[in-house]
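*Asks:* Coordinates only, no sequence provided:
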């Protein structure tokens, strides 16, 4: 991939989008994009690609790929065009809230493996409000020696109570739990917006004891929640 022809950020997104497609590497996707919109590849050209154009490019190279997979890959390619904006937050602003980390590649969905996702989006969530308070890059900085990549990633989000992920290995999950973070492995790709709505419904209703605890609910009230949940 010619780094002089495209930005480093776009090159990264092409690599991530390629990983979302079956039997596809960055070189294959790059050739399809080149046929679709021509060189040089620019953000403006990427923004103009639709699903049909991607499917028909290079004599239908991706014609047999499932549309949900292509749609997801396209959202990754375009994710830099609609990057979410951080919102100000000070401890105590949102009583009864929890802090969650979402492992993502496109900034829209929880679609990332814990050990390889491109970013962690950090949200503060209460029953009636959600704020994106940080976006953290889990790549190890140049020159920094790290013995355990998974431990490094877990420590990066250790101020969070819940982690939403598409997948995670057992040893990595143990490191996450050790830091007091509750990992939530999803059965499939879900949008961050939907996950937040589901969490807000739980917070507003009868949260499980572990969630009530991180929300700062008193022990006596947590016992009340537990009795309600078990009938």
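*Replies:* Here it is on my side, so go on. Quantities reported herein were computed from a predicted structural model and do not represent experimental measurements.
*Asks:* Could you use CA atoms for every contact and neighbour count after this?
*Replies:* Noted.
*Asks:* which residues in the chain form strands?
*Replies:* Counting by DSSP state E, the chain has these strands, from start to end: 98-104, 109-110, 119-125, 130-136, 162-165, 182-185, 190-191.
*Asks:* Comparison target below:
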């Protein structure tokens, strides 16, 4: 039978306006695993102000039939908004997306610290609408203001 170990990090702080972002990793420092082969995901809560580790999910799917592995991994990541991985095949990506998680494939073996820095910068400067919606960030209609001045 498959096994999942969740190591939760507890905090007294409220988790409002945060994204849950998971990174597929073996070494805890880089995104170095493909989605279907990952044995560990580090999940961060990311807000405009900071990034904190929420939990570490260790997954063992070695005893599952091939068709059940992806379902099991997805269920283990319940509540995660975005997953960074080295690679994800089309069919698996479709299943991940239909579960409400957005997969992001990295081009190189990227540092988790650098990805967190880039993500925080994006949130604080010009997050796309779908991230604003998840984080309950007020949408400013910059385009309408621009048109008013013309």
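*Replies:* On my side now, so go ahead. The structure presented is a predicted model; accordingly, all values stated were derived computationally and were not measured.
*Asks:* So after superposing, what's the score?
*Replies:* TM-score for the superposed pair, counting by TM-score structural alignment, normalised by the length of structure 2: 0.81. Supporting figures: 139 aligned residues with a Cα RMSD of 2.5 Å.
*Asks:* follow-up on the earlier one: looking at the strands of structure 1, spot the one closest to residue 145 of structure 1.
*Replies:* Distances from residue 145 of structure 1 to each of these were compared by Cα to Cα, and the smallest falls on strand 130-136, at 18.7 Å.
*Asks:* so what does that closest one touch, helix or strand wise?
*Replies:* Of the remaining helices and strands, those touching strand 130-136 of structure 1 by 3 or more Cα pairs under 8 Å, 6 or more residues apart in numbering; DSSP states H and E are strand 119-125.
*Asks:* which residues does the most centrally placed residue in structure 1 contact?
*Replies:* For structure 1, the residue whose C-alpha lies nearest the mean C-alpha position (Cα atoms, centre = their mean) is residue 104; its distance is 1.7 Å. For residue 104 of structure 1, the residues meeting the contact criterion (Cα atoms under 8 Å, 6 or more residues apart in numbering) are 110-112, 117-121, 165.
*Asks:* What's it aligned with over in structure 2?
*Replies:* The pairwise alignment with structure 2 assigns residue 104 of structure 1 to residue 25, based on TM-score structural alignment.
*Asks:* can you tell me how far the equivalent of residue 80 of structure 2 over in structure 1 sits from residue 95 of structure 1?
*Replies:* Structural alignment places residue 80 of structure 2 opposite residue 160 in structure 1 (criterion: TM-score structural alignment). For residue 160 of structure 1, the distance to residue 95 of structure 1 under the criterion Cα to Cα, to the nearest Å works out to 15 Å.
*Asks:* When those two are compared, which one has more neighbours?
*Replies:* Of the pair residue 160 of structure 1 and residue 95, residue 160 is the one with more neighbours under other Cα atoms under 10 Å, namely 21 against 12.
*Asks:* Look up the closest residue to that one, ignoring the ones flanking it.
*Replies:* residue 99 (4.9 Å; Cα to Cα, 6 or more residues apart in numbering).
*Asks:* I'd say that neighbour and residue 122 touch.
*Replies:* Yes - with contact defined as Cα atoms under 8 Å, residue 99 of structure 1 and residue 122 form a contacting pair (7.0 Å).
*Asks:* Now for those two: what residues contact both?
*Replies:* Overlap between the contact sets of residue 99 of structure 1 and residue 122, as judged by Cα under 8 Å, 6+ apart, is given by residue 160.
*Asks:* which residues sit in contact with residue 89 of structure 1?
*Replies:* If a contact means Cα under 8 Å, 6+ apart, then residue 89 of structure 1 has 131, 133 as its contacts.
*Asks:* can we see that at 6 Å?
*Replies:* Residue 89 of structure 1 makes contact with no residue, according to Cα atoms under 6 Å, 6 or more residues apart in numbering.
*Asks:* Against residue 17 of structure 1, how distant is the closest residue to residue 75 of structure 1 other than its chain neighbours?
*Replies:* With Cα to Cα, 6+ apart as the criterion, residue 75 of structure 1 has its nearest non-adjacent residue at 6.6 Å, and that residue is residue 106. When Cα to Cα is the yardstick, residue 106 of structure 1 and residue 17 of structure 1 sit 9 Å from each other.
*Asks:* anything in contact with each of those two?
*Replies:* Common neighbours of residue 106 of structure 1 and residue 17 (Cα under 6 Å, 6+ apart) are residue 76.
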